[in-house]
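**Q** Sharing a sequence plus its predicted fold:
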Amino acid sequence: MEKKELVMNCTLALHGCRTSYDRSDLDSWYLLGTYEYDGSKLYLNTLDDKICYCDRYDATPLKSWDSLSAMLTSEIERIFGLFDADGHCIDEDVPTTPVVI
């Protein structure tokens, strides 16, 4: 298994399949993914199209990105930096969830 598959498979899981692009039938939040580290979530806020990161049991945004592509670029770069060339976590004490400032 390549490093990118190992890292992304065990750190951030992306979910979902859209069956309709008609936004009138969607709730305002659409779950996109979860972080294995603590079960925290990523969701699309369909009211403003921002991608939000939140706690496992609370949808209050802790961090947000302006688009899906911005979130993916940011998270892929950040997550890959947490692992060595063999796909092993560099520091087990460092959370693999987004940094919240």
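**A** Arrived safely. All values derive from a computational prediction rather than experimental measurement.
**Q** switch to C-alpha atoms for all contacts and neighbour counts from now on
**A** Fine.
**Q** Now the element after the longest strand along the chain, going C-ward?
**A** Determined from DSSP state E, the single longest strand within the chain is strand 29-35. Scanning forward in sequence from strand 29-35 by DSSP states H and E, the next helix or strand is strand 41-45.
**Q** thought residue 56 was touching residue 40?
**A** Yes. At 4.0 Å, residue 56 counts as touching residue 40 under the criterion of C-alpha atoms under 8 Å.
**Q** Settle it for me: which of the two has more neighbours?
**A** Taking neighbours as other C-alpha atoms under 10 Å, residue 56 and residue 40 compare with residue 40 leading, 19 against 13.
**Q** show me what contacts residue 98?
**A** 53, 63, 75 (C-alpha atoms under 8 Å, 6 or more residues apart in numbering).
**Q** Swap in 10 Å and give it another go.
**A** By C-alpha atoms under 10 Å, 6 or more residues apart in numbering, the contact list for residue 98 reads 35, 40, 53-54, 62-64, 74-75, 78-79.
**Q** Just the ones of those in helices?
**A** Secondary structure from DSSP state H places 74-75, 78-79 of the contacts of residue 98 in helices.
**Q** Please compare the first structure with the one that follows:
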Amino acid sequence: MNEYEISLKPLDRFLSIGEKETINGSRLIGNPDKNKPFFWLIKIYAKLHSDEILNLVDKINIPDVYRNFLTMCCNGLDLFLGTLSLFGYRENMNRNPEDIIQQPFSILTVNLKERPKNSKEEYFFFGSYNWDGSYVYINKNDNCVYLCQRNDATPTYKWDSFSIFLTTEINRICSLMKDDGSELKPDNSTLPII
């Protein structure tokens, strides 16, 4: 088990409300409504194979730490219905439910088409929070992770590394949830800063 996989261990707390592995190897955790087979609280997308990562690297310069995450751990994830989403390689844009639960948001969209203002070339956007659409990015010059608003890349919060970001955010977000996967305080912000 590598450091990325260890960071995901707190999510095992929600295995009691369901677990499923999809055809492509993605791991789904927490289905509180068994009548909705595509309703999963946590989606951990299957890690990338060498041909898939090469396809991405042809289009975008991915920092080594995030490339390792995509190939050694998972191709992104979606925690608690988008409370935090980490982007990855999206094989297709199909909208059928089976495809949607097996694929992350595309890492290409925000990095190539929808970059926030004040973005610099060294900013690599890799995730977002659904509370207000804030993004997280790695500054390739210092390898720190930064939080920014959806439309402005000016940093509002900082983590010293991707590993610290991943570990602290998964632990923090899990602490905001009840054992059934619902939020303890649904009206409170789920962002790392208030």
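**A** Thanks, I have it. Bear in mind that the values here come from a model prediction, so they are computed numbers and not experimental data.
**Q** Please state their TM-score.
**A** Between these two chains, after superposing, the TM-score reads 0.81 (TM-score structural alignment, normalised by the length of the first structure); 91 aligned residues with a C-alpha RMSD of 1.8 Å.
**Q** What range does the longest strand of the first structure cover in the second structure?
**A** On the second structure, the counterpart of strand 29-35 of the first structure by TM-score structural alignment is residues 123-129.
**Q** same question, stretch 48-64 of the first structure
**A** Residues 142-158 of the second structure are matched to stretch 48-64 of the first structure when aligned by TM-score structural alignment.
**Q** which residues sit in contact with the residue nearest the centre of the first structure?
**A** The centre of the first structure sits closest to residue 42, judged by C-alpha atoms, centre = their mean, with a distance of 4.8 Å. Residue 42 of the first structure makes contact with 12-15, 29-35, 51-56, 59, 61, 63-64, 71, according to C-alpha under 10 Å, 6+ apart.
**Q** now the helices for the second structure?
**A** Using DSSP H, the helices of the second structure run over 3-8, 50-57, 64-72, 97-100, 107-108, 162-175.
**Q** tell me, how many neighbours does the closest residue to residue 155 of the second structure other than its chain neighbours end up with?
**A** Counting by C-alpha to C-alpha, 6 or more residues apart in numbering, residue 148 is the residue found nearest to residue 155 of the second structure once chain neighbours are left out, at 4.8 Å. Residue 148 of the second structure: 20 surrounding residues under other C-alpha under 10 Å.
**Q** mind listing what residue 148 of the second structure touches?
**A** Here residue 148 of the second structure is in contact with 116, 125, 128, 133-137, 154-158 (C-alpha under 10 Å, 6+ apart).
**Q** Next, find the distance separating it from residue 139 of the second structure.
**A** The spacing between residue 148 of the second structure and residue 139 of the second structure, counted by C-alpha to C-alpha, to the nearest Å, is 12 Å.
**Q** Now list whatever residues contact both of these two.
**A** Taking C-alpha under 10 Å, 6+ apart as the criterion, residue 148 of the second structure and residue 139 both touch residue 125.
**Q** thinking again about what came up before, what about burial for the contacts of residue 42 of the first structure, which qualify?
**A** 12, 29-30, 32-35, 51-55, 64, 71 (16 or more other C-alpha atoms under 10 Å).
**Q** Mind putting these into a markdown table with distance to residue 4 of the first structure?
**A** Formatted as a markdown table, these follow (distance: C-alpha to C-alpha, whole Å):
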| residue | distance to residue 4 of the first structure |
| --- | --- |
| 12 | 11 |
| 29 | 28 |
| 30 | 25 |
| 32 | 19 |
| 33 | 17 |
| 34 | 17 |
| 35 | 16 |
| 51 | 22 |
| 52 | 23 |
| 53 | 22 |
| 54 | 24 |
| 55 | 25 |
| 64 | 23 |
| 71 | 17 |
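**Q** Mind picking the two most distant members of the residues you listed?
**A** Maximum pairwise distance among these (C-alpha to C-alpha): 18.5 Å, between 12 and 29.
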